[in-house]
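Visitor: predicted model, plus sequence, below.
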Amino acid sequence: MSRTVVVTDSTASLPPAEAEERGIVVVPLQVVIGATSYDEGADGATPEMVAEALRDYRPVSTSRPSPAVMREVYERAAADGATEIVSVHLSGDMSGTFESAQLAARDTSVPVHAVDSRQVGIATGLAVLAASDVVLGGGSAAEAAAAARDRAEGTTSLFYVDTLDYLRRGGRIGAASALLGGALAVKPLLTIEDGRVATLEKVRTSGRALARLAELAVEAAGDGPVEIGVAHLANPDRADHLADQLGTRLVDNLDGRAVRCGEVGAVLGAHVGPGMLAVCVARLG
């Protein structure tokens, strides 16, 4: 009897209990704070650790799992009975994790369907859950991989950062864009476009930026059914307010589904900095 296992990485921001309940295997990325390397997660690098390090101007960097680590994860799943694997990861343009998955898949004893979500954070997580839904419903690995790609492609990711400097340090945006934003004291609204961070709009105050974030999320939802996720780094009150606001404004679109709300992991936090607020709108129809 065939058995498909879904694998993802820690940047997908899935609650550990939910991943465990669904049988999703989560591979941690690494965070280096100063000279010490940690696995991302509750027992290693946490969002609080990263936010504190960034505020203290301590060096913070991140790294992908190696192909050897990914292959070990796949072979462990195979040893536990997996006959196929669907491995869904954050955008290959922003991390080498997907490349590690591809390389490991070549030498794994069972077929591995590696999926580049072209997204990050909750948006990747929603794609993972779409794959998991197919598997739990008895669908094939190929169908699960297709569902992950479709969900990611139908997701709009919007986010606000207090400063572009952290994205500049990590090479996610150009120095000229970061310098311009700082010089004009604007609050940027960003999006994920073709797997990369892109500037969407620039507004003058954080209050206007957050109000505009909500408006853009409502526009992205349209009239159809959606899933909504809100994420933050060291900004829980505003995240809760935004989640409540969207839950009310999009109650018909959600049709009883709760708005997911939580803090991003340490890896993504290292690149966006404290104060970040994000919204993901995944269209279901």
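Guide: Ah, there it is.

Visitor: drop to CA atoms for contacts and neighbour counts, all remaining ones
Guide: Noted.

Visitor: which elements pack onto the helix or strand hosting residue 135?
Guide: For residue 135, the element it lies in under DSSP states H and E is helix 122-136. The helices and strands touching helix 122-136, judged by 3 or more Cα pairs under 8 Å, 6 or more residues apart in numbering; DSSP states H and E, are strand 4-9, strand 84-89, helix 141-153, strand 155-160, strand 226-232, strand 277-283.

Visitor: got another, please set it beside the one above:
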Amino acid sequence: MTIKILADSACDLSKKHYNEYNIEMVPLTVHLDEKEFKDGIEIEPKTVYDAMREGKMTKTSQVSPQTFKSIFTSYAKENQPLLYFAFSSELSGTYQTAKMMEQEVKEEYPDATLHVIDTKCASIGYGLVILHAAKLAKDGASAEEIIESTTYQAEHMEHIFTVDDLEYLYRGGRVSKTAAFVGSLLKIKPLLHVDDGKLIPLEKIRGSKKVLQRMIDVMEHRGADFKNQTIGISHGDDLQRAEQLASMIKEKFGAESVLIEMVGAVIGAHAGPGTIALFFSNKPNMNS
């Protein structure tokens, strides 16, 4: 029986990907105007970005325990193997909730092939990991093979990103108020990365034009074999700059496969409009 891959909406993949690779998606929740919306199902990212530009407050919440229990139970009942590769546990409590529900369901269905894995990844970095898992599942790989190979992909996935306004990261507790205020005044653009699932500031850059070039420099320093991997770019409603970055990457490294998607509503609610994120593997092949 083909193994089913489950992702959550923080992977920022499109419906086309879910359909093509038969991936099941569980949504996180976005809170806007005192209403709740299922990310990727009931609200478009652009709606969230427009609201943020108007100064509205947005919040997010993780997947409920009951939702996971219901999904896991339905697969266990049918004896259908299920692998859930989760959004970074350092950025959301969703992984921990899923782990608890995995234990509960396994008490009732001890023979269920059900595994919950923390990718320590986010946005299209996480999305590329999910696509890797789904392709292996489609090709008939075993649960052990998929977990081993996908975990390797996740461990080597680089996340390099910048935001347009530090205010949003300040609201989410990611930077200090002083840093946000000074950054806005001086038009400083922060460059951040994800290290072991956590958001870590890399450096501050003066002026937005220099940021994309600096991202390319970091990519050159950290990455490898760009021609034989898919590079990911996600953006907070700024397709023009995302495409500009993609052109620079193709020209500099001869990369042929670049996946561009909008940062989804949940991650976008924390990063804000104008976010540009770059994802690539620093060691694409397990044996290299």
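Guide: Here it is on my side, so go on. Bear in mind the structure is a predicted one, so any value in this text is a computation, not a measurement.

Visitor: now the TM-score, please.
Guide: TM-score of the superposed chains, computed with TM-score structural alignment, normalised by the length of structure 1, equals 0.91; 278 aligned residues with a Cα RMSD of 1.8 Å.

Visitor: which residues of structure 2 does the helix holding residue 135 of structure 1 align to?
Guide: Matched against structure 2 by TM-score structural alignment, helix 122-136 of structure 1 falls on residues 124-138.

Visitor: need the helices and strands packed on helix 122-136 of structure 1 in CSV with distance to residue 219 of structure 1, can you?
Guide: Listed next are these as CSV, based on distance: least, Cα to Cα, whole Å:
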stretch, distance to residue 219 of structure 1
strand 4-9, 29
strand 84-89, 27
helix 141-153, 17
strand 155-160, 10
strand 226-232, 12
strand 277-283, 10
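
Visitor: out of those, which gets nearest to residue 32 of structure 1?
Guide: For these, proximity to residue 32 of structure 1 was assessed by Cα to Cα; strand 4-9 is nearest, at 16.9 Å.

Visitor: superposed on structure 2, what's the mean shift for that closest one?
Guide: Here the mean offset of strand 4-9 of structure 1 against structure 2 after fitting is 0.8 Å, by mean Cα distance after the TM-score superposition for structure 1.

Visitor: not counting that strand itself, show me its contacts.
Guide: Applying Cα atoms under 8 Å, 6 or more residues apart in numbering, the set of residues contacting strand 4-9 of structure 1 from outside is 23-29, 77, 82-90, 128, 131-132, 135, 140-141.

Visitor: apply 7 Å and report the result again.
Guide: The contact list for strand 4-9 of structure 1 (Cα atoms under 7 Å, 6 or more residues apart in numbering) reads 24-29, 82-89, 132, 135, 141.

Visitor: now it: how far from the chain's centre is it?
Guide: In this view, strand 4-9 of structure 1 has its centroid 15 Å away from the chain centroid, taken as Cα atoms, centre = their mean, to the nearest Å.

Visitor: burial check on the residue mapped onto residue 71 of structure 1 from structure 2, number of neighbours?
Guide: Superposed on structure 2 with TM-score structural alignment, residue 71 of structure 1 falls opposite residue 69. Other residues near residue 69 of structure 2 come to 18 when the count uses other Cα atoms under 10 Å.

Visitor: you'd agree residue 69 of structure 2 is up against residue 103?
Guide: No. Using Cα atoms under 7 Å, residue 69 of structure 2 makes no contact with residue 103, being 9.8 Å away.
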